[in-house]
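> curious how this folds, go ahead:
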Amino acid sequence: MRWESLFDDLESQLQGEIAAQLREEITQSIRAEQATETLAERLEKLAGQMLRLQLGSKLEVSGRLGPLGDGYLCIDSEAADWVINLQALRRLSITAPRAGTRRCRVNRSKIKLPTLLRGIMRDRNRVQICALNGDELAEGTMGQVGKDFLVMLVHPRDEFARDSAVSEQAVIPLDAIGWVVIPKGI
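A predicted model of the protein is given here:
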């Protein structure tokens, strides 16, 4: 009997079994990781990429994925900046990255939605607030952002939010907001 070739053959079989077992463990680990991944975790991997989003009933928005927060994401499109409640997101399409496009992974920001809205309010930008289904809730200038609501000062588009121009103060629960649109160049 040729002990050397027998042991070589048995060791080769053992190595093959060990490699197959390792591949199976890796496959199971990947499946488990994918099965427990959340939308927010998936979005973290897409930071900086061009996306097409379907919001509310059928509104489509295309833009670059910006910061992510607890329950919201930010999109930079050509015409506007968007703060979008993840509950308003109906579909997300990842556009094919161009050659040389840098992919970056970011962690979610600890900045809560009310704090972000206060930062936007401080700039006195005109904004449009839409509900989760896409209905417009109000358009104008934010006057106050509380813990769980905001006050919109509704006024004509060509006027500032002065007392004489404000026709209504709309109080909107933050949970009702699907997205906030901040137009560029106005």
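> only C-alpha atoms for contact and neighbour calcs from this point on.
Noted.
> burial count for the closest residue to residue 152 other than its chain neighbours?
Nearest non-adjacent residue to residue 152, counting by Cα to Cα, 6 or more residues apart in numbering: residue 142, 4.5 Å away. Residues lying near residue 142 (other Cα atoms under 10 Å) number 28.
> and if you look at the one 3 residues further on?
The local packing count at residue 145 equals 22, with neighbours defined by other Cα under 10 Å.
> touching, it and residue 117? I think so.
Yes. The criterion here is Cα atoms under 8 Å, and residue 145 meets it with residue 117 at 6.8 Å.
> which SS state does the residue nearest to the spatial centre of the chain fall under?
Nearest to the mean C-alpha position of the chain, counting by Cα atoms, centre = their mean, stands residue 73 at 3.1 Å. Here residue 73 is strand, with the state taken from DSSP: H, G, I helix; E, B strand; the rest coil.
> next up, for comparison:
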Amino acid sequence: MRWESLFADLEAQFAAAAARNQISEVQEIVRIERARQTLMQRLASAVGGDVDLQLLGGERLGGRLAGIGKDWLMLNRAGTEELVPINAVSWWTARERTRTLAEQTESRVKFSQALRVLVRDRARVSVGGIDGRLLASGTLDQVGQDFVEVALHPHDEFRRSPAVNGRVSIPFHAIARVRSGS
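Model (predicted):
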């Protein structure tokens, strides 16, 4: 009988050690997976929820994270949409809304491609710079490989040749946000 309890005790010790090893292995796998995560993948878990952003120029934005692309994010707030290149973001904080892995899809759409949709739609926009200043307000006319051109005209007029006061070309690296809407 003494032998049976000794063997049972040894079996329990082996089982406990195996459980500790399994927990340790799972924790290590989680650490490895977190180390492989990109900034955009981390942000993807907040899509559909509320986020607060600090841009490089100090401007703070908050709203619902409507979507992300390869190198940009889209905020919806108070009747406006903000297209923000990820390289203009200093930090963000998300009110916890963790999406399931099935919901997290990485978009291949780049910042320039998202801007081209606004050109096609003749969207009126304001373009904010990474220094916090307003760079231009008007209609997006052209998107190049590394710049955007904005036709300058009064906010209350459509983009027609007589209303255009000029054009400004802005390199992507200077853009912190492109705002459309009211």
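> can you give me the TM-score here?
Comparison of the two superposed chains (TM-score structural alignment, normalised by the length of the second structure) gives a TM-score of 0.90, and 180 aligned residues with a Cα RMSD of 1.8 Å.
> kindly provide the distance from the counterpart of residue 106 of the second structure in the first structure to residue 39 of the first structure.
Mapped onto the first structure by TM-score structural alignment, residue 106 of the second structure lines up with residue 108. Distance of residue 108 of the first structure to residue 39 of the first structure, computed by Cα to Cα, to the nearest Å: 12 Å.
> out of the two, which sits in the more crowded spot?
residue 108 (18 against 10).
> in terms of contact, does that one touch residue 72 like I think?
No. Counting by Cα under 8 Å, residue 108 of the first structure does not reach residue 72; the two are 9.6 Å apart.
> in which helix or strand would I find residue 63 of the second structure?
strand 60-68 (DSSP states H and E).
> same question for residue 23 of the second structure.
Under the criterion of DSSP H and E, residue 23 of the second structure resides in helix 2-36.
> got it, and residue 43 of the second structure?
helix 39-44.
> for that helix, buried residues please.
For helix 39-44 of the second structure, a neighbour-count test (16 or more other Cα atoms under 10 Å) marks 40, 43-44 as buried.
> and those, which is closest to residue 110 of the second structure?
residue 40 (12.4 Å; Cα to Cα).
> look up how far residue 116 of the second structure lies from that closest one.
To residue 116 of the second structure, residue 40 of the second structure is 21 Å away according to Cα to Cα.
> returning to what we had before: give me the mean deviation of the helix or strand following the helix holding residue 43 of the second structure from the first structure.
Scanning forward in sequence from helix 39-44 of the second structure by DSSP H and E, the next helix or strand is strand 50-55. By mean Cα distance after the TM-score superposition for the first structure, the fitted strand 50-55 of the second structure averages 1.2 Å away from its aligned residues in the first structure.
> strand 50-55 of the second structure to strand 60-68, inter-axis angle?
With axes from the mean of the first three to the mean of the last three Cα atoms, to 10 degrees defining the directions, strand 50-55 of the second structure sits at 120 degrees from strand 60-68.
> contacts for strand 50-55 of the second structure next, please.
When contacts are defined by Cα atoms under 8 Å, 6 or more residues apart in numbering, strand 50-55 of the second structure is touched by residues 60-65, 88-95, 130, 132, 176.
> generate a PyMOL selection restricted to the buried subset of those.
Selection of buried members from the contacts of strand 50-55 of the second structure for PyMOL, criterion 16+ other Cα under 10 Å:
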select buried, resi 62+63+64+65+88+89+94+130+132+176
